[in-house]
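Novice: attaching a predicted model along with its sequence, questions to come.
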Amino acid sequence: MAIDTEQTVTVFGGSGFLGRYVVRELAKRGHRIRVACRRPDLAYHLQITGNMGQVMPIQANLRFPWSIERAVEGADHVVNLVGVLAETGRQTFDALQSSGARAVAEAARAAGAGMTQMSAIGANAGAPSAYARTKGEGEQAVLGAVPDARILRPSIVFGAEDQFFNRFAEMSRFAPFLPLIGGGATRFQPVYVNDVAQAVAMCVDGKVPGGTVYELGGPEILTFRQMMEKMLAVVQRKRRFLNLSFGAAERLASMMRLVPGAPLTTDQVEQLKSDNVVSDLAIAEGRTLAAFGIQPQLLEAVLPTYLVRYRPQGQFTQPDPQASGPANREEAA
């Protein structure tokens, strides 16, 4: 299969956590990149990931189709990474992950461009979670407009700027306990951000078949509790676990719904009721990282590279097995 190594690629959401890694991977491959985002001034730092003029931030908002069309005009490939974990103001699940994804796909079709859509494991147009439902609707809209599009569904993504391990590591500095919603039994398959970025770049290069939904997971399946234990071991802190039933977590999230930047929403509690791992069908059909020839990174190999700052004395904290890891005591609510 012939590969064009000098394509013009528009990346929506390129200034975000995953986006900066995707832009870097595309720049390494010689592509010209338009970083389409609401605040181009917050994406200027990405220009140094490529040669002069190779990376260009451009203003676009998925709620305004005309801005999408302008950003896509003349592009060879479109990557849509836009998504939110919680709704804020007009940045709703529907506006970004359903209607927004449809608008991007329609613009890509009009421009004659290929497309890669970032989704999530659990995406399903019939899901009870609004996040999962709109991700599923977005997938359907993209494949309807661009049948040979590539859909990527990662499990929880970790890396230096992630909002998961960093959030709980920061919490461990001050909180006497860490919450385990539903007892912390929900299973995840954490995948390294750079592995996902490489998969995106390979989609742009046409190295995997289109019209396919790929599920991306790391080399191990861990429960929520196990991930917390690994995080605590890295930051060398002991913390108690507070078991919260789903009902108690939903009531707590409901009370916090009017708090700006609330750490928990009822929709997130709903998501935690289902495991977030690569399906047996995807494994059987070869629709995983194996299709890209990517050997996924282990959590233990990456967490210490960025969570060390949460240790009691930062990088200067001396290893002490007796002082690290979670406490055995648990409390229930």
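Specialist: Ah, there it is. Numbers count the residues shown, from 1 in each chain.

Novice: C-alpha from now on. contacts and neighbour counts both.
Specialist: Noted.

Novice: can you pull out the strands in the stretch 51-200 of the chain?
Specialist: Assigned strands in the stretch 51-200 of the chain, in chain order: 55-59, 77-80, 114-118, 150-154, 157-158, 177-181, 187-188, 191-192 (criterion: DSSP state E, counting those that start in this stretch).

Novice: putting a second one here so we can go through both:
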Amino acid sequence: MTKLVTIFGGSGFVGRYIARRLAKDGWRIRVACRTPNEAMFVRTYGAVGQVEPVFCNIRDDDSVRAVTKGANAVVNCVGVLAESGKNTFKAVQAEAPGRIARIASEEGVAQMLHISAIGADAEADSDYARTKATGEAAVLEYMPNAVILRPSIVFGPEDDFFNRFAGMSRMGPVLPVVGADTKFQPVFVDDVAAAVVASLGDSSARGVYELGGPDVATFRELMQTMLTVVQRNRIVANIPFFVARAMAAGFGLAKTLSLGLFTPPLTTDQVRNLAVDNVVADDARGFADLGLTPRSMVSVLPDYLWRFRPSGQYAEIKNSAKNLK
């Protein structure tokens, strides 16, 4: 009989790639999300009826239990980069993983995989990093054999990182960044999905794996790589942390005064995160332990950032024409 997996957040950026990979691997899939009507696209990932979006509120026990019953495995990839309304770091990243793990244990689910993040640390200055660590601990309390994947910054066609800064590069000669010297190890979203499939297919896999791509680079170097891909000459200007903190505080005040209608482009917690390197630890298990080799940025970025080039899809044709002159 085909095994059933419930993917919490399966219609999100990372979740949809996990759903697609698991569908190809033969799993039946419940994509648990807040708005199933907006997640109908996941049905195309498998045969008729193989992938189904279902409603779930991860803050509610009964809702989580309803989509967990009968599952052989659960995958949690819900997370937030900034708090909004009831979706706080505490609710989404600390309490929800524990709730899912507890109910999965009570329902006899055999496997659990939890997507966390590099930098999860109970002693961190950042609320984001601390709640990630709290969520990991809660998962292991109820599902001690669970697999926890900690990716560095995740990139891919739908990302909010390279797409965001590539869009900003259209606006002027200067590209501002916070933490230009902070190091990252970007990982391709489909490689993270491959790690999920490999983990669920290996009965010996358990514990924490840190996932980073083959490239370690500073924020400034990442932006320079992106600018090369989009064929734009821009000055990458570092915003000092004390200035960034003041800016974030101002944005936070604007959000409060607007009763939440204003979405801050930068938060105080994000500034704290940007002060800490985000790379795989030397002694951490990773892709190699799962039998996988991650792809490089330069092999992927041109596939989706071409639209930010001055000539868009015609850039390569124009470059070829110049060579003929």
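Specialist: Thanks, I have the structure now. Given the structure is predicted, the values throughout are model-derived calculations rather than measurements.

Novice: let me see the TM-score of these two.
Specialist: Put the two chains on top of each other and the TM-score (TM-score structural alignment, normalised by the length of structure 2) is 0.93; 310 aligned residues with a Cα RMSD of 1.2 Å.

Novice: follow-up on the earlier one: in JSON lines: the strands of the stretch 51-200 of structure 1, plus distance to L299 of structure 1 and mean neighbour count.
Specialist: Formatted as JSON lines, the strands of the stretch 51-200 of structure 1 follow (distance: least, Cα to Cα, whole Å; neighbours: other Cα atoms under 10 Å):
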{"stretch": "strand 55-59", "distance to L299 of structure 1": "30", "mean neighbour count": "22"}
{"stretch": "strand 77-80", "distance to L299 of structure 1": "26", "mean neighbour count": "26"}
{"stretch": "strand 114-118", "distance to L299 of structure 1": "22", "mean neighbour count": "26"}
{"stretch": "strand 150-154", "distance to L299 of structure 1": "15", "mean neighbour count": "26"}
{"stretch": "strand 157-158", "distance to L299 of structure 1": "8", "mean neighbour count": "23"}
{"stretch": "strand 177-181", "distance to L299 of structure 1": "20", "mean neighbour count": "20"}
{"stretch": "strand 187-188", "distance to L299 of structure 1": "12", "mean neighbour count": "22"}
{"stretch": "strand 191-192", "distance to L299 of structure 1": "8", "mean neighbour count": "24"}
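
Novice: which among those is found nearest to S67 of structure 1?
Specialist: Between S67 of structure 1 and these, the shortest separation by Cα to Cα is 7.3 Å, and it involves strand 55-59.

Novice: before we move on, the earlier item: so which of the strands of the stretch 51-200 of structure 1 is nearest G100 of structure 1?
Specialist: That would be strand 77-80 among the strands of the stretch 51-200 of structure 1, by Cα to Cα, at 9.5 Å.

Novice: tell me, the closest one lands on which residues of structure 2?
Specialist: The aligned range for strand 77-80 of structure 1 in structure 2 is 73-76, by TM-score structural alignment.

Novice: just stretch 25-43 of structure 1 next, same as before
Specialist: Against structure 2, stretch 25-43 of structure 1 falls on residues 21-39 (TM-score structural alignment).

Novice: residues of that stretch that come out buried?
Specialist: Residues of stretch 21-39 of structure 2 classed as buried: 21-23, 27-34, 36, 39 (neighbour count, 16 or more other Cα atoms under 10 Å).

Novice: show me the contacts for Q315 of structure 1.
Specialist: If you count contacts by Cα atoms under 8 Å, 6 or more residues apart in numbering, Q315 of structure 1 has them with 308-309.

Novice: quick one: it from A248 of structure 1, how far?
Specialist: Noted for Q315 of structure 1: a distance of 37 Å to A248 of structure 1, by Cα to Cα, to the nearest Å.

Novice: next: S98 of structure 1.
Specialist: For S98 of structure 1 relative to A248 of structure 1 (Cα to Cα), the value is 30 Å.

Novice: over to I121 of structure 1?
Specialist: For I121 of structure 1, the distance to A248 of structure 1 - Cα to Cα - is 25 Å.

Novice: neighbour count winner among these two?
Specialist: I121 (24 against 15; other Cα atoms under 10 Å).

Novice: contacting residues for the counterpart of the more buried one in structure 2?
Specialist: Under the alignment by TM-score structural alignment, I121 of structure 1 pairs with I118 in structure 2. Counting by Cα under 8 Å, 6+ apart, I118 of structure 2 touches 150-152, 210-211, 278-280.

Novice: the same query, at a cut-off of 10 Å, please.
Specialist: By Cα atoms under 10 Å, 6 or more residues apart in numbering, I118 of structure 2 lies in contact with 129, 132-133, 149-153, 184-185, 209-212, 277-281.

Novice: make a PyMOL selection of whichever of the residues you listed turn out to be buried.
Specialist: Here is the PyMOL command that selects only those of the contacts of I118 of structure 2 that count as buried (16+ other Cα under 10 Å):
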select buried, resi 129+132+133+149+150+151+152+153+184+185+209+210+211+212+277+278+279+280
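
Novice: so which of the contacts of I118 of structure 2 belong to helices?
Specialist: Among the contacts of I118 of structure 2, the residues falling in helices (DSSP state H) are 129, 132-133.

Novice: P173 of structure 2: which of these is nearest?
Specialist: Closest to P173 of structure 2, out of all of these and judged by Cα to Cα, is A129, at 33.4 Å.

Novice: what lines up with the closest one in structure 1?
Specialist: Under TM-score structural alignment, A129 of structure 2 pairs with A132 in structure 1.

Novice: for that match, which non-adjacent residue is closest in space?
Specialist: Leaving aside its sequence neighbours, A132 of structure 1 sits nearest to A123 (Cα to Cα, 6 or more residues apart in numbering; 4.5 Å).

Novice: hang on, isn't the one you found packed against Y214?
Specialist: No. Contact criterion Cα atoms under 10 Å: A123 of structure 1 and Y214 do not qualify, at 11.8 Å.

Novice: hey, what's in contact with both of the two?
Specialist: By Cα under 10 Å, 6+ apart, the residues touching both A123 of structure 1 and Y214 are R153.

Novice: next, count neighbours for the aligned residue in structure 1 for V192 of structure 2.
Specialist: Residue pairing (TM-score structural alignment): V192 of structure 2 is matched to V196 of structure 1. Per other Cα under 10 Å, the neighbour tally for V196 of structure 1 reads 27.

Novice: so what's the closest residue to L290 of structure 2 other than its chain neighbours up against?
Specialist: Counting by Cα to Cα, 6+ apart, A198 is the residue found nearest to L290 of structure 2 once chain neighbours are left out, at 6.3 Å. Going by Cα under 10 Å, 6+ apart, A198 of structure 2 touches 22, 192, 205, 287, 290-292.
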